[in-house]
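# Dropping the sequence and predicted coords here.
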Amino acid sequence: MAYTKSVDELQELLRQAEQRAEDAERDRQEERQRAEREQERAEREQQRAEREQQRAEDAEEQTRLTTFIEYIVACHIHVFLKLVVETDKKLTSKGSITNPRNKWCPTHLRPWPDFLEQQRVIFGTLHDSFPTDSRLFESRGFLAGLGHRISQRPIANEKTLEFFLHNSVEDPVRTISEQLKQVESVRRAFDMGRGIVFENHPHAISDVAQEVADRQTPSTPQTPDHRHDLNQLRPDQICVYRSNDGPSESRTMVFVSEYKPPHKLTTPHLRLGLRAMNIPNDVVNRKTIPTSAAPDALFQYHAERLTASAVTQTYHYMIEGGLEYGLVTTGEAIVFLKVDWEEPETLYYHLAEPGPEVAAHPEHSHVCTAVEQSLDDGIRPLYVSGARGVLFQVTMIAYGYTFVGKGTVQAFIRDLEHEAAVYERLRSIQGANVPVFLGAIDLRPMKKIYYYDHRVTYQRHVGGKSSYVWSGSQLAYGTNGNVLRAGRWTGVNAREAG
């Protein structure tokens, strides 16, 4: 009996022990679950905090100013890559890309051999002279908003392409220039002067200015008519000027740009059409034209004609403006052009495709993105103009004499003749109160060409130059009292001279 009771007690004790073990295990599991829940809750809190921090950092990154390299890359990603080309032919502009008739045409078209090396050197110099870690440029958020607006306007004609290029290339370039010119080391390295501006209107005394056009003498029709159609030749390209340092605001044209919609001049056209060639022999005077039986040869033929027409128009403006550089752009591609004035009949080119090039070279993406030439020895434009003429510094190299020449276009010849008559009337006070007038030169019989600005050339169809003794800078920058006294004395003497 006692034995049975002992077994029962032992069994009860064992059951209680097992129950305590189960309770302890359950407590341990519950504690582990509580710990896991706490850990999960802590992890969720950490993740939420990290997301909040990431959102804050993203928001700050979108709104804070960018560095030089960040800005170039952001312009490409958020703006340039938002280019959309209209594919519905019913909505695109019609007609040819240009008419190369009556324009200067290069004889040779050749690759620009050292373009990339020049670009590398320029970026290296810029990197060494500009604080590239300074946050000076527009934010990514602003550029993203701009890119969204651009994406809503597919390129269907010249105007929408102009809108795209103004916003994706020219405005960023101007913005960068405004910051670069603030740094003295950059100003010295690149001769930036007061920066650059983009304009697309001609000079006030160019042959497309309204007053000049009104002064043109009508002529009887000729067959063929060799007179320029002013409306047809009115330039639509953007002219880029550099504002020079100095007491007066003066500008020098740096290069010209021509816009060609990508549905008229495609990137495949440019890839095939740009090659080393003799344009008059290989394109203009080509004897045979491929037929539809040879589609590849026919496409090559059209590519060369379209490309040659486009670069010829830009070359014409480069020659007219006395420029070394120019470009043709479709938005998708850019053709950089160069004229070596030691060999002006040759036009050098480099084709850039920013989209594919950045994708292929991400480590050099900032380099791949789309972001004074004296023509006559002894004759230099001073970029000082008035209502009827512009000034040149003329040096007789053989003797060292320097004087000022005032040039004008044909429409204003009679104005300079009247000015010459006034100086002749004031001969007695020349050299004392008014400049010494040396005489006038008619450039038309000499068939000479001098460039001042876009569509302002002094050549065989242009009036002439009046010559005055060189006397340095403008009087306006002398001592005010001296200027006023000299002005009053000049007025008195002029009235006495009649």
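Cool, the structure landed. Residues are numbered from 1 along each chain as shown.

# can we go C-alpha only for contacts and neighbour counts from here?
Will do.

# Show the subsequent helix or strand relative to the longest helix seen in the chain.
The residue-count maximum for a helix in the chain (DSSP state H) belongs to helix 2-63. Tracing the chain C-terminally past helix 2-63 and defining elements by DSSP states H and E, one meets helix 68-74 next.

# Would you mind pulling up the elements that that next one packs against?
Helix 68-74 sits against helix 140-151, helix 365-368, with contacts defined as 3 or more Cα pairs under 8 Å, 6 or more residues apart in numbering; DSSP states H and E.

# now do 6 Å
Taking 3 or more Cα pairs under 6 Å, 6 or more residues apart in numbering; DSSP states H and E as contact, there are no helices or strands that helix 68-74 lies on.

# Got another one to weigh against that:
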Amino acid sequence: MADNSSPDYEALYRKAEAERRQVEEREAEEKVGTPSRSTKGSIPPSTGKYCPTSLRFWSSCPVQLQEIYDSVSPYLQPAGKDAPRPVSSLLVLEDLGRRYSSRKLQSERDLEHYERTAVEDYVRDIIDKLCEIPDARKRFRLGDGIMFENHENVLQTEESDVQLFDESSTKHPKPDSFCIHRINDSTNTLVTTVEYKPPPKLSVENLRAGLRPMKLWEEIVQSDTIPKSDEQRKDEKLKYNAEQLTCSVLVQEYHVMIQAGLEYSYITNGFAIVLLRVPYSEPSTLYCYLCEPNMDVISE
């Protein structure tokens, strides 16, 4: 669990941005023109949002996840002892899977319901069970447990999606980002946030094609080049669209992370999870790791 004290992300970010702008000003006169084979255009701006300079793969994430699993499992499966049951029986889980396999995740409401009943409730049960074990509670700094909460009343930030997404005409759309708090007696500490994007808005295919190491600010936000939609460049245009969609969501969540001073966060569409990290030493760099639980199960 995260520590109560966090560095001033906004101050670090502003310092890094000032340094980046100085470099851009020195290189402005050397900027190469747009190739003639591409059409002109500009992506919808992430108005008023912090934006990472670079996007990189979080290569050490799998090792860290395994280390967390290895440190937690002995408490839930102690050698030579009856293991506590932090979640429902296999029969109940199979029934839950059967029910959801016949439903489609078409909206934020669908995804929110699925995440709450199939993911968050079970995560809370596991944390609650660990809290009953004094050594585990102290080691993982669990406090009195965790709480999932719609972050509309927690973070004072504009939650409208970037214009790239064709949102409903509803005047006040429901926020699709949630907070996870650590409970300590009568106080709550924000640990991380979660961004929900249903598959019709952000598919697994979008994530696979759109996530790559890049200079995000330079290649996505500042670029005004849009590939033509002719048959010869169809694949190029599809990849461009995937990068635009994916990076728009990344910027949206990065903005929340910087504003709230969070090192970790994640984005999910119900089928895939993008784990995010902003290191204290690199506040202008966003690290990401794509997890596809279904693929992991199939490979095993």
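That came through, no problem. Note that the coordinates shown come from a computational prediction; the quantities given were computed from them, not determined experimentally.

# Quick one: neighbours of the aligned partner of residue 100 of the first structure in the second structure, just the number.
In the second structure, the residue matched to residue 100 of the first structure (TM-score structural alignment) is residue 46. Other residues near residue 46 of the second structure come to 18 when the count uses other Cα atoms under 10 Å.

# and the most centrally placed residue in the first structure, how far is that from residue 257 of the first structure?
Geometric centre of the first structure, nearest residue: residue 170, 5.2 Å, by Cα atoms, centre = their mean. Residue 170 of the first structure sits 11 Å away from residue 257 of the first structure when distances are taken as Cα to Cα, to the nearest Å.

# got the angle for the longest helix of the first structure vs helix 140-151?
Interaxial angle of helix 2-63 of the first structure relative to helix 140-151 (axes from the mean of the first three to the mean of the last three Cα atoms, to 10 degrees): 70 degrees.

# how distant is helix 2-63 of the first structure from the center of its chain?
67 Å (Cα atoms, centre = their mean, to the nearest Å).

# cool, stretch 117-136 of the second structure as well?
21 Å.

# which residues of the first structure does that stretch align to?
By TM-score structural alignment, stretch 117-136 of the second structure lines up with residues 167-186 in the first structure.

# tell me the helices in the second structure, going along the chain?
9-27, 61-76, 90-101, 108-115, 121-131, 134-139, 204-210, 216, 234-260, 293-299.

# circling back: quick one: the match of residue 100 of the first structure from residue 157 of the second structure, how far?
13 Å.

# Look up how far residue 233 of the first structure lies from the aligned residue in the first structure for residue 91 of the second structure.
The alignment partner of residue 91 of the second structure in the first structure, by TM-score structural alignment, is residue 141. From residue 141 of the first structure over to residue 233 of the first structure the distance is 41 Å, taken as Cα to Cα.

# So which of these two has more stuff around it?
Using other Cα under 10 Å as the criterion, residue 141 of the first structure and residue 233 rank with residue 141 on top: 19 against 14.

# check contacts around the more buried one.
Residues counted as contacts of residue 141 of the first structure (Cα atoms under 6 Å, 6 or more residues apart in numbering) are 62-63.

# Can you name the residues that contact the nearest residue to residue 260 of the first structure once chain neighbours are set aside?
Distances taken as Cα to Cα, 6 or more residues apart in numbering place residue 330 nearest to residue 260 of the first structure, at 4.9 Å, with adjacent residues excluded. Going by Cα under 6 Å, 6+ apart, residue 330 of the first structure touches 259-262.

# Quick one: map residue 330 of the first structure onto the second structure.
Using TM-score structural alignment, residue 330 of the first structure pairs with residue 269 in the second structure.

# any idea how far residue 60 of the second structure is from its match?
In terms of Cα to Cα, residue 269 of the second structure sits 23 Å off from residue 60 of the second structure.

# what's the answer for residue 132 of the second structure, then?
Distance from residue 132 of the second structure to residue 60 of the second structure, by Cα to Cα: 31 Å.

# between these two, who's got more neighbours?
residue 132 (12 against 9).

# And for residue 98 of the second structure, the neighbour number?
Residues near residue 98 of the second structure, counting by other Cα under 10 Å: 11.

# just the one 3 residues further on next, same as before
Here the number of neighbours of residue 101 of the second structure (other Cα under 10 Å) works out to 10.

# so what corresponds to residue 280 of the first structure in the second structure?
By TM-score structural alignment, residue 280 of the first structure lines up with residue 217.

# Just give the closest residue to that match, not the sequence neighbours.
Per Cα to Cα, 6+ apart, closest to residue 217 of the second structure is residue 53, 4.9 Å.

# Correct me if wrong: the one you found contacts residue 284.
Yes: judged on Cα atoms under 6 Å, residue 53 of the second structure makes contact with residue 284 at a distance of 5.4 Å.
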